[in-house]
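**Student:** this is the structure alone, sequence omitted:
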């Protein structure tokens, strides 16, 4: 076969690994959720800002270029003057760059929020994507922990605005300075102990997964072996160090730990006393006490905002208070097991990030909501998709001449001008049955029909497709449909919009009645 006779190779349609296409339902649900979050942020006095998807790679902080192609963890490219740019990894580093670049024009404290996609050049897996949405709020230029306390309160208000009731969530609060002091109390200060400190913090971070006995194994010299035989290397602490670590955190006594019913204020005071006993800094405990007193004074009790020394976030990122939003209700995982849903967002104080650009201290605190994960939780609770998006009314086409088409278009625009979703059929109008099938697939509530006879009389047929389906079942045969003529009225053209509104209102009442509203 000659080259001319060869068929051109068809391009294969492939979705890139780690990315997803979003449906109309997903987008509507996201918009509904983001609007509720935005309303809370605005009420707290935060204003929106938008930064670009790309930043110069060195501005991303922890992903500084260390090779000819700096693409470890981030998606990178070179621009026309050979500077490396990367897709943003989070929304905080771009904010830090924006603040530093516009520092003289910005009013401090600078209170802002941002929603947008971030990108991770990491191996994708179940529930792990390379592109996902975050929704952040930050205060830059406020050094006091009252700004951190306010962030915790705003997180609680946001979850409740989304329909998550009290008792189904908790904002857990700790302080990176507390963790540093606890590590110092067991002899893990100094540059030569960096690796071991990280191992200890990672072990503490597994508390919700393995409990205190599992954490003890991870802290030990021996490490932990799970039921499958997989072994995790231990942090290398001896028994005395482990005991001191647990006692300092308040986990040593029976009934203690992050789910203890001991009053938060007493927890902090005990922590403070142990830090004094071990002659390590107490500033972190003092800040926690300040946050505790602020949120309690504002009416947020321990069921909503809880002091919890087990919270570990941003091992090399945060410099002060850290907080995590956790959903406490059970869901069924892919193995059919009942598990607590867990974290849907968090944040903390990061006083060093803006300072990288400034050469001077710039305090900052903020938190980030994982939009996709929180959306999954809301769907589990039946709290999303309640604001139903109605499919458009379909204006059918019975005649293709210019005059008739103009009339159909006028009907369509008349509905739209009154705020009613409407579309005129754009396919092959000569097969009328296809128009009805299209309306059914779209979920259209109403079809507008005007043939030659109706046109001469100046009337239109209005077909209530919802009621028609209920009365006649699934009628797919065109002749049968014409003969049945169920749920169909004829009105003058001038009354079209008013009658459509009436039918839509009745359909809405029927839906609410069916839901028990």
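**Tutor:** Perfect, I can see it now. Predicted, not measured: the structure shown is a model, and the values here were computed from it.
**Student:** could you use CA atoms for every contact and neighbour count after this?
**Tutor:** Noted.
**Student:** contacting residues for the residue nearest to residue 333 when sequence neighbours are not counted?
**Tutor:** Leaving aside its sequence neighbours, residue 333 sits nearest to residue 339 (Cα to Cα, 6 or more residues apart in numbering; 6.7 Å). For residue 339, the contacting residues are 330-333, by Cα atoms under 8 Å, 6 or more residues apart in numbering.
**Student:** against residue 162, how distant is residue 339?
**Tutor:** Using Cα to Cα, to the nearest Å, one obtains 22 Å as the distance from residue 339 to residue 162.
**Student:** same thing with residue 392?
**Tutor:** For residue 392, the distance to residue 162 (Cα to Cα) stands at 27 Å.
**Student:** ditto for residue 105
**Tutor:** Taking Cα to Cα, one finds residue 105 at 35 Å from residue 162.
**Student:** which one's more surrounded, these two?
**Tutor:** Set residue 105 next to residue 162 and count neighbours by other Cα atoms under 10 Å: residue 162 wins out with 20 against 8.
**Student:** picking that back up, farthest-separated two in the contacts of residue 339?
**Tutor:** Greatest spatial distance among these (Cα to Cα): 330 and 333, at 9.4 Å.
**Student:** and the two? Which one has more around it.
**Tutor:** residue 330 (14 against 11).
**Student:** for the spatially most central residue of the chain, give me its contacts.
**Tutor:** Nearest residue to the geometric centre of the chain (Cα atoms, centre = their mean): residue 371, 0.7 Å. When contacts are counted by Cα under 8 Å, 6+ apart, residue 371 touches 30, 132-135, 344.
**Student:** presented hereafter is structure B, for comparison with structure A:
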């Protein structure tokens, strides 16, 4: 009796872990081009590139690490053969802090560095939220004061522009303003302060009335879930909302509005002074109001940042599955973090910097149509296997001229080869049949122009007669003809 066919073991099926995206040429090219353009901005501003390893000792990362035997909440950790725990880096800043602390005595001070590469976070993945993604950072270690912060803010704006973003701004706030506001309304305990700041962070999504509910008794959302509020009385809610509404069309107007909300508070006054200095420095760097704005609702890393904080935000909107306009939002951020490097050494070492989420930025710009369409290689077709070497000669001539090209390596006929070229995103194909070989010519088909012209052709007879986007030239003219095609298509 024959045994029944068993179902394949699910463990042997081809599958990948959630949150670890596969990337094809279009995504890879977009991210690599973006990293090159952004890091070129950093280099232009005098920053030095460094690269650190993917793993750091878990205790050196100092974040996401609970008090337990296996430190794998938030990070991916393994135990080395010396029984020390190592974790994949969750960002590029913690490795910088370790590097700077180890090499501080020999580094130029301040130390200005940029870095790029993948980072990993052991978190629940979701739409647009991955567990492996690319970042591109810039940081200054060892510089106090608003000048270093202003430089970071201005450079982030330049980096976003270089990445290809067209509609964006960088929104800036500072810790002293928020601390002064909370002190002025007598919000002393940590839980109340956190509840207020989290409510402010939701202004874009919930509006003033929703934030007012969270500042007061609480709020019930559309699903029926109830969130307990900060318990502020009406007068204090009014003051916090006045603070939230202080953002105006220019940085100067915002500063005036903020100054009217709280008076006589040392931390708050210090925050106003700090933003005034940053405003003057940004103007000196040629960074206009519409690109960098002061926004009192920006809240980032309450236990991490110690001074100015800022976020880069795309202003484009896309439609969700219900046809509603949705703002893409933040694609990076940063601020001053004076405590991170200092915890490795018995001295104060200030630091400021920011990170751009390259993977998120590329995905967002793809949705808004701001990424350049991918152009594949020119494909040299092979119509006669006896003359395949001739096809390689032609491809070699194209590559020698700097034109990306390939020879078709399959075994199919002309029509499947044309379909292959189309799927590769090829801008053109080179065809050499027996007629061309005898005449010493090649036929070049511009697939981009050909597709555009073909839309206006009504029947197959007209198409066969016109051969849209197709030209026959001598072999000596092939390279220049394709160069001219590519320049015209771009």
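**Tutor:** Nice, I can see it. Here the structure is a predicted model, which is why all the values come from computation and not from measurement.
**Student:** ok, back up a step: helix, strand, or coil at the residue nearest to residue 333 of the first structure?
**Tutor:** Secondary structure for residue 339 of the first structure, judged by DSSP: H, G, I helix; E, B strand; the rest coil, is strand.
**Student:** show me what it lines up with in the second structure.
**Tutor:** Aligning on TM-score structural alignment places residue 339 of the first structure opposite residue 326 in the second structure.
**Student:** relative to residue 391 of the second structure, how far out is its match?
**Tutor:** Counting by Cα to Cα, the gap from residue 326 of the second structure to residue 391 of the second structure is 50 Å.
**Student:** go on, residue 252 of the second structure?
**Tutor:** Between residue 252 of the second structure and residue 391 of the second structure the computed distance is 65 Å (Cα to Cα).
**Student:** same thing with residue 475 of the second structure?
**Tutor:** Per Cα to Cα, residue 475 of the second structure is found 12 Å from residue 391 of the second structure.
**Student:** these two: who's more crowded?
**Tutor:** Applying other Cα under 10 Å to residue 475 of the second structure and residue 391 shows that residue 391 carries more neighbours, namely 22 against 17.
**Student:** counterpart of that one over in the first structure?
**Tutor:** Counting by TM-score structural alignment, residue 391 of the second structure corresponds to residue 408 in the first structure.
**Student:** so its match makes contact with residue 399?
**Tutor:** No: using Cα atoms under 8 Å, residue 408 of the first structure is not in contact with residue 399, being 9.4 Å away.
**Student:** list the buried ones in stretch 400-412 of the first structure?
**Tutor:** 404, 408-409, 411-412 (16 or more other Cα atoms under 10 Å).
**Student:** again but with stretch 482-490 of the second structure, I slipped
**Tutor:** Those buried within stretch 482-490 of the second structure under the rule 16+ other Cα under 10 Å are 482, 485-486.
**Student:** ends of stretch 81-90 of the first structure, how far apart?
**Tutor:** 25 Å.
**Student:** so who does the aligned partner of residue 107 of the second structure in the first structure touch?
**Tutor:** Taking TM-score structural alignment, the alignment pairs residue 107 of the second structure with residue 106 from the first structure. The contact partners of residue 106 of the first structure, by Cα under 8 Å, 6+ apart, come to residue 99.
**Student:** now do residue 106 of the first structure against residue 58 of the first structure, distance only.
**Tutor:** From residue 106 of the first structure over to residue 58 of the first structure (counting by Cα to Cα), the distance is 23 Å.
**Student:** can you check residue 378 of the first structure too?
**Tutor:** Distance of residue 378 of the first structure to residue 58 of the first structure, given as Cα to Cα: 37 Å.
**Student:** more neighbours: those two, which one.
**Tutor:** Legend: neighbour count by other Cα under 10 Å for residue 378 of the first structure and residue 58, higher for residue 378 (19 against 15).
**Student:** hey, where'd the strands end up in the stretch 201-350 of the second structure?
**Tutor:** Secondary structure of the stretch 201-350 of the second structure (DSSP state E, counting those that start in this stretch): strands located at 218-220, 226-228, 292-294, 308-319, 325-336.
**Student:** tell me what the fourth one is packed against?
**Tutor:** For strand 308-319 of the second structure, the packing partners by 3 or more Cα pairs under 8 Å, 6 or more residues apart in numbering; DSSP states H and E come out as helix 146-163, strand 168-174, strand 325-336.
**Student:** repeat that with 10 Å
**Tutor:** For strand 308-319 of the second structure, the packing partners by 3 or more Cα pairs under 10 Å, 6 or more residues apart in numbering; DSSP states H and E come out as helix 146-163, strand 168-174, helix 175-184, helix 266-284, strand 292-294, strand 325-336, strand 351-357, helix 358-367.
**Student:** among the ones you listed, which is nearest residue 207 of the second structure?
**Tutor:** strand 325-336 (14.2 Å).
**Student:** what about the closest one, how far off from the first structure?
**Tutor:** With mean Cα distance after the TM-score superposition for the first structure, strand 325-336 of the second structure departs from the first structure by a mean of 1.8 Å once superposed.
**Student:** okay, buried residues for that strand please.
**Tutor:** Buried, per 16+ other Cα under 10 Å, within strand 325-336 of the second structure: 327-336.
**Student:** related to what we said a few turns ago, mind putting the buried residues of stretch 400-412 of the first structure in a markdown table, secondary structure and distance to residue 487 of the first structure included?
**Tutor:** A markdown table is the format used below for those (DSSP: H, G, I helix; E, B strand; the rest coil; distance: Cα to Cα, whole Å):
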| residue | secondary structure | distance to residue 487 of the first structure |
| --- | --- | --- |
| 404 | helix | 25 |
| 408 | helix | 21 |
| 409 | helix | 24 |
| 411 | helix | 20 |
| 412 | helix | 21 |
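**Student:** biggest separation within the residues you listed, which pair?
**Tutor:** Farthest apart among those by Cα to Cα are 404 and 412. That separation is 12.5 Å.
**Student:** mind listing the strands for the stretch 351-500 of the first structure?
**Tutor:** For the stretch 351-500 of the first structure, strands defined by DSSP E, counting those that start in this stretch occupy the ranges 364-370, 393-395, 422-424, 446-449, 459-464, 488-492.
**Student:** need the residues that contact the third one.
**Tutor:** By Cα atoms under 10 Å, 6 or more residues apart in numbering, the residues outside strand 422-424 of the first structure that reach it are 391-397, 405, 408-416, 444, 446-448.
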